[in-house]
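# After the sequence you'll find the predicted model.
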Amino acid sequence: MRPKTVLRIVERALAAIGVAAIGYCGLILIEARWFQYQEKQSLLKALPAAPPPALPAVNQPKPELRFEEGSPLGLLEIPRLNLSTMVLEGTEASVLRRGAGHVEGTAFPWGTGNSAIAGHRDTIFRPLRHIHAKDEIVVTTLRGKFRYQVDWTKIVDPHQTEVLRPGTKQALTLITCYPFYYIGNAPKRFIVHAVRLAG
């Protein structure tokens, strides 16, 4: 076989692989957007019928809530950044491919303590590169709408898990990889910390 023929075959094979890879990535993005659309519509339809959260009886222990991996918990929005994403339970790859994920073991948005939510820097949480202190974050769930205000951002190493500490205040921590434009596995984490607003 001539060298030119071999080169042509290799070029065509590489082109086919490239087209297949782009097509696969496109399908993942389309599937994620469709999932987001369906879940947002389901949440919005359910909101008017949702009863107000029941107050626990005095001295009665609160039951521990558990949600299946990938279950929708609510809608997270940052109006100034035009960011809107469903929050699902868990942080497995299959969950983060579809939306933001609630970090297991942290408080739920309607609870007391630090609620941590993670998302990919190149999809759902890409707008976080433009977030500022005092930006508003809104989390809408069937248990109510909760408003937060950003008080600080920080870049940390992946092992610095103190940002997930429970705390005694109602807080929200958003986590994504950093730098935003890094190719491959990013070495740092970008943290957004917000506190719940009254009312």
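Nice, I can see it. Bear in mind that the values here come from a model prediction, so they are computed numbers and not experimental data. Numbering: from 1, shown residues only.
# going forward, measure contacts and count neighbours with C-alpha atoms only.
Noted.
# Show me what counts as buried in stretch 186-199.
Buried residues in stretch 186-199, counted by 16 or more other CA atoms under 10 Å: 188-196.
# quick one: the strands in the chain?
Along the chain, counting by DSSP state E, strands occupy 72-78, 83-89, 100-102, 114-118, 136-141, 144-156, 171-178, 188-196.
# also this one, for the comparison:
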Amino acid sequence: MKKTGVVLIITGIIMVGWFGWQYWSGMQSVERIDDNVVKASENEDHKETLSVGTEPDNIERTGNSGELVNTDYDDGKDIAKLIIPEIDLAFDVFWGTGDEALAKGVGMYDSKWTAPPDQGRHTVLSGHRDSVFRPVGDLEDGDALYVNYNGVDYEYQINKTWITDANDRSVIVGKDEPTLTLSTCYPFHFVGSAPDRYIVEAELVKKGDLLNLD
């Protein structure tokens, strides 16, 4: 009995240490942002821009015949930044959604259905629910999301949030319109392997020099 108790204690310490390290590692890529991260001119005309239900005139697609352009990044490479003014946070975004990328923070899906923002298709970002993406549950329809990629700022407006099964294959799919999707495990406080996914979907409304970034 004593040996069993010791084993359980050691196992508990190892698990706490592992999750603690995972949380610390992921949060190194998250930073607080100031209220002025969005340029003043963008704040002033934000509502007017979002009221237009058509694709912005300055959105250009790349690739021939609607085909996605191959993107050659090493897994885990820091390639972009996600900025969410509503929760005052900015996240470094890493290429891929394997263990290496997600251990660092937010990962950008690399698949035949998804692409970076400059290709005007479906960009999907994923992060752990118990670290970087826990605040995602506080977002609401109409909130703004920004992605800075290759020196260009992309502004999206959230139009839908929902919970789905972890095996749902209808989330990471090809889209003809520029779309940003955030995905994380759910419930947020679930112990163990969470059975569901929390999804945030947003439409692109503007791109350009929109943010005050260092």
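Structure's in. What do you need? Small disclaimer: the values here were computed from a predicted structure and weren't measured.
# nearest to residue 25 of structure 1, of the strands of structure 1?
Of all these, strand 100-102 sits nearest to residue 25 of structure 1, with 18.1 Å by CA to CA.
# That closest one maps to which residues in structure 2?
Under TM-score structural alignment, the counterpart of strand 100-102 of structure 1 in structure 2 spans residues 106-108.
# how big is the offset of the matching stretch relative to structure 1?
In this overlay with structure 1, the average offset of stretch 106-108 of structure 2 from its partner residues is 0.9 Å by mean CA distance after the TM-score superposition for structure 1.
# is it possible to export the strands of structure 1 to TSV including distance to residue 16 of structure 1?
Listed next are those as TSV, based on distance: least, CA to CA, whole Å:
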stretch	distance to residue 16 of structure 1
strand 72-78	37
strand 83-89	33
strand 100-102	32
strand 114-118	34
strand 136-141	43
strand 144-156	39
strand 171-178	31
strand 188-196	34
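# looking at these, which is buried most?
Of all those, strand 100-102 has the most neighbours on average by mean count of other CA atoms under 10 Å, namely a mean of 30.
# Just the residues contacting that one, thanks.
Contact partners of strand 100-102 of structure 1, identified using CA atoms under 8 Å, 6 or more residues apart in numbering, comprise 70, 85-91, 95, 108, 115-120, 124-125.
# of the strands of structure 1, which approaches residue 17 of structure 1 most closely?
Here strand 171-178 is closest among the strands of structure 1 (CA to CA), at 27.8 Å.
# So which residues make contact with the closest one?
For strand 171-178 of structure 1, the external contacting residues (CA under 8 Å, 6+ apart) are 109, 112-121, 125, 148, 155, 163-164, 186-196.
# Check which helices and strands the longest helix that structure 1 contains sits against.
The residue-count maximum for a helix in structure 1 (DSSP state H) belongs to helix 3-46. In terms of contacts (3 or more CA pairs under 8 Å, 6 or more residues apart in numbering; DSSP states H and E), helix 3-46 of structure 1 is packed against strand 72-78, strand 83-89.
# any chance of those strands in CSV, with distance to residue 129 of structure 1 too?
Shown next, in CSV, are the helices and strands packed on helix 3-46 of structure 1 (distance: least, CA to CA, whole Å):
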stretch, distance to residue 129 of structure 1
strand 72-78, 12
strand 83-89, 12
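# Which of those sits closest to residue 31 of structure 1?
Residue 31 of structure 1 sits nearest to strand 83-89 of all the helices and strands packed on helix 3-46 of structure 1, at 13.8 Å, using CA to CA.
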